[in-house]
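K.L.:
predicted model follows, preceded by the sequence.
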Amino acid sequence: MTENDKPGNDPNENPAETRQGDEQNAAAQTQKQGIDPVRKWTFILLAATVILLAWYLVSDRLVPSTSQARVHALVVPVAPEVSGTVISVEVRNNQRVGAGEKLFHIDPERYQLAVETAEADLQTARQAMGASSANVSAAKATLVSAKASLVRAEKDAARFTRIREEDPGAISLRRIESAEASLEAAKGQVEAAEANVEKARQDLGKTGEQNSRILQARSALAQATLNLERTIVRAPEDGLVTDVRVNKGNYANASAPQMTFIALDNIWVQADFTENNLGHIRAGNQARLVFDALPGKVFSGKVRELGFGVSVDSAPLGSLPTIENNRDWLRSAQRYPVLIDFDIQDRQLASRLRVGSQVTVVVHTGENALLNTLANLQLWFNSILTYAY
């Protein structure tokens, strides 16, 4: 065979017909091999993107989730209500304590002396009340005597006047005037005695334990006793003490915190959801929680309440407002707190939680079986990932 006899080298062959034949052969070959892989995977990726976008938009409303959540508890600074030198500290840092358990003790000596002084003052007040009562009795006796003198003076004046009327020469005018003067003096003595009785009663006040001096002394004694009791600082309820900054020999000022108390019986999760997540969340909705401190485990919770407002920067009165020069196309989403209650029955697991521990939260806003299941699967996967980060 010569070179001109090889296929494709026929000088009489038409190039257009040859190209058309090649295209037909390529189309036939492609049809035999199936759909183009590039087009196939492009379609798959596009479909997956649409599905994921739809899932995100729907789930973000019906099963909202957030990783911006932390464990919170009531945190109370422990400060003494009286000042003094610390003579003993009964707890160590991060120790669990029971309600009423002794935390530290302030030197009670001067407060004990104050109690003894108040007791003596109370006794003095009772004695003073007795003296005031005696003064009232004495004033009353003086009043009785003055009234008797008045009666006698009235009788003398009346008798002398009658005798003079019957016999003008029997009694002199001077004697009559002296009797009338004695009568006026007796009246003045009665008025003075009545005033003394009223003054003695005012000085005495109420009788018995309702006497003002006794009430004041009893109040001072109660305050001194309370201050003495306050030299022992106790735990307000069951919880944990941390940040212990007091030691024996330190001088503790009243109202100055010496340690921090955390109430472990009242712990909740604060989950910060974006505004567009809140549309379907209601108090009582079920929630699922994953704690970073407890990897591999998913816990149940319930929405307690939704926050109504958050703090924003505002200019004080009398000043000009501050305007942010922000020209970004997309602004940061505003978040609001959602409080979630939970209860971990296993105390050993619960003890591993810390105030401020990070949490991932999913809220089931309705009976959406498919969405709830998918959200739970995603949360379970996140719980596994917490082993690694």
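P.N.:
Thanks, I have it. Numbering: from 1, shown residues only.
K.L.:
from here on, just use CA atoms for contacts and neighbour counts.
P.N.:
Noted.
K.L.:
and the residue nearest the centre of this structure?
P.N.:
Compute the mean C-alpha point of the chain, and by Cα atoms, centre = their mean the closest residue is residue 74, 7.0 Å away.
K.L.:
report the separation between that residue and residue 263.
P.N.:
5 Å (Cα to Cα, to the nearest Å).
K.L.:
please apply the same query to residue 135.
P.N.:
Residue 135 is 59 Å from residue 263, by Cα to Cα.
K.L.:
same check on residue 277?
P.N.:
Distance of residue 277 to residue 263, computed by Cα to Cα: 30 Å.
K.L.:
before we move on, what about residue 335?
P.N.:
27 Å.
K.L.:
could you do residue 279 as well?
P.N.:
Remark: distance between residue 279 and residue 263 (Cα to Cα) = 32 Å.
K.L.:
got another one to weigh against that:
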Amino acid sequence: MNLKSKKRFWVGSLSGTALLLALGYGFYWHTSARFLQSTDDAYVGGDISAISTKVAGYIEEIAVKDNMSVKKGELLIRLDARDYLAAVTKAEGEVAAQQAALTDLAANRQLQKATIAGSAASLGAAQATTVKMARDSRRYNALAQTVAISAQVRENAAADYRHALAEESKALADKEVAERQLLVLDAREKQIHAALIQAQASLDMARLNLSYTEIRAPFDGVVGNRRAWSGSFVSSGMQLLALVPSHDLWIDANFKENQLANMRPGQHAKVEADVLPGRSFNGHVVSISPATGSKFSLLPAENATGNFTKIVQRVPVRIALEGEAATLGLLRPGLSVTVVVDEKSRP
């Protein structure tokens, strides 16, 4: 084989190889690559919680350090609780006072019921006396007509009858007063019940404020950005530290608007982190933002101006990480990643 033949052979071989590669890539693009949408404008996210205090006070103890892992419910910071303990004691005293008032009122009610019973008995006796005196008066009047008794005896009987009527009226009035006093006790009982409810609410609030002096972890995570020091005074709402969740991490990937036509929730995604080159993680599309990222910025872009330059907008897409990737350790909130979504996959 001469030089010209060899040259012709190699050119043919290279041309064939290039054609095969082109056909192979064309087949790959037609069946797979054209369904893959990628972006490197993506970052790891997490529900980072800013831990703050609900009540004011001096920091008595800091139970955690920077970058320390904690479990849900573990103590983070304790404030000086003496003022709040005193408030609880005072509120307990108010509740006890109202409960004692109710007990005293119950005793007065029993006494008043006995008084009413006595008044009813006195009224019955007065009514019986009135009946007797009425009969005596009628009998003496009849005898006085026959001159069997003197006029003085008749007048004394009439006077006794009138006295009995007066005593009956007084007994009836005493009974009504005793019954009305029971109504007064009922109204006072309602007032004491209302005061007891208020005192109990004050006690509950005092106990709640006391519980706020112990700041505990709302979930499993890692402590970061600590701004609290022992002995310093903190006011209500002041941020003391940040707690980074140890699970349920996600990716916020910002895709160009021309990449979203066929993107749907549930599609498979592959994630590669800059911090771990050569290693990929699995995930899936959870949701697509209802607006572009620029519309949620502090100063949204205003394009209605004389000089307009079209800029391709990006839309945030939430990617849920799967498996160990969702646990804090391999990935951390804020890290840069590259995301590839396979639109060919289906939920």
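P.N.:
That came through, no problem. Being a predicted model, the structure only gives us computed values, none of them experimental.
K.L.:
could I get the TM-score for this pair?
P.N.:
TM-score of the superposed chains, computed with TM-score structural alignment, normalised by the length of structure 2, equals 0.78; 312 aligned residues with a Cα RMSD of 3.4 Å.
K.L.:
on that earlier part again, so between residue 279 and residue 263 of structure 1, which is more surrounded?
P.N.:
Between residue 279 of structure 1 and residue 263, counted using other Cα atoms under 10 Å, residue 263 has the larger neighbour count: 19 against 12.
K.L.:
counterpart of the more buried one in structure 2?
P.N.:
Residue pairing (TM-score structural alignment): residue 263 of structure 1 is matched to residue 245 of structure 2.
K.L.:
who are the contact partners of residue 300 of structure 1?
P.N.:
Taking Cα atoms under 8 Å, 6 or more residues apart in numbering as the criterion, residue 300 of structure 1 is in contact with 286, 287, 288, 289, 342, 343.
K.L.:
try it again at 6 Å.
P.N.:
The contact partners of residue 300 of structure 1, by Cα atoms under 6 Å, 6 or more residues apart in numbering, come to 287, 288.
K.L.:
got it, and the one 4 residues further on?
P.N.:
Shown here is residue 304 of structure 1, whose contacts under the criterion Cα under 6 Å, 6+ apart are 283, 339, 340.
K.L.:
re the thing from before, hang on, the residue nearest to the centre of structure 1 packs against residue 264?
P.N.:
No - using Cα atoms under 6 Å, residue 74 of structure 1 is not in contact with residue 264; the gap is 7.9 Å.
K.L.:
in structure 2, what residues pair with the helix or strand harbouring residue 104 of structure 1?
P.N.:
Taking DSSP states H and E as the criterion, residue 104 of structure 1 maps to strand 102-106. Matched against structure 2 by TM-score structural alignment, strand 102-106 of structure 1 falls on residues 75-79.
K.L.:
please state the offset of the matching stretch from the chain centre?
P.N.:
21 Å (Cα atoms, centre = their mean, to the nearest Å).
K.L.:
what's in contact with that stretch?
P.N.:
58, 59, 60, 61, 62, 63, 64, 213, 214, 215, 216.
K.L.:
returning to what we had before: show the contacting residues for the match of residue 263 of structure 1.
P.N.:
residue 221.
K.L.:
so what's the residue count around the counterpart of residue 324 of structure 2 in structure 1?
P.N.:
Applying TM-score structural alignment, one finds that residue 324 of structure 2 aligns to residue 345 in structure 1. Residues near residue 345 of structure 1, counting by other Cα under 10 Å, number 8.
K.L.:
name the element residue 345 of structure 1 belongs to?
P.N.:
Judged by DSSP H and E, residue 345 of structure 1 forms part of no helix or strand.
K.L.:
same deal with the one 10 residues further on?
P.N.:
Secondary structure from DSSP H and E places residue 355 of structure 1 outside every helix and strand.
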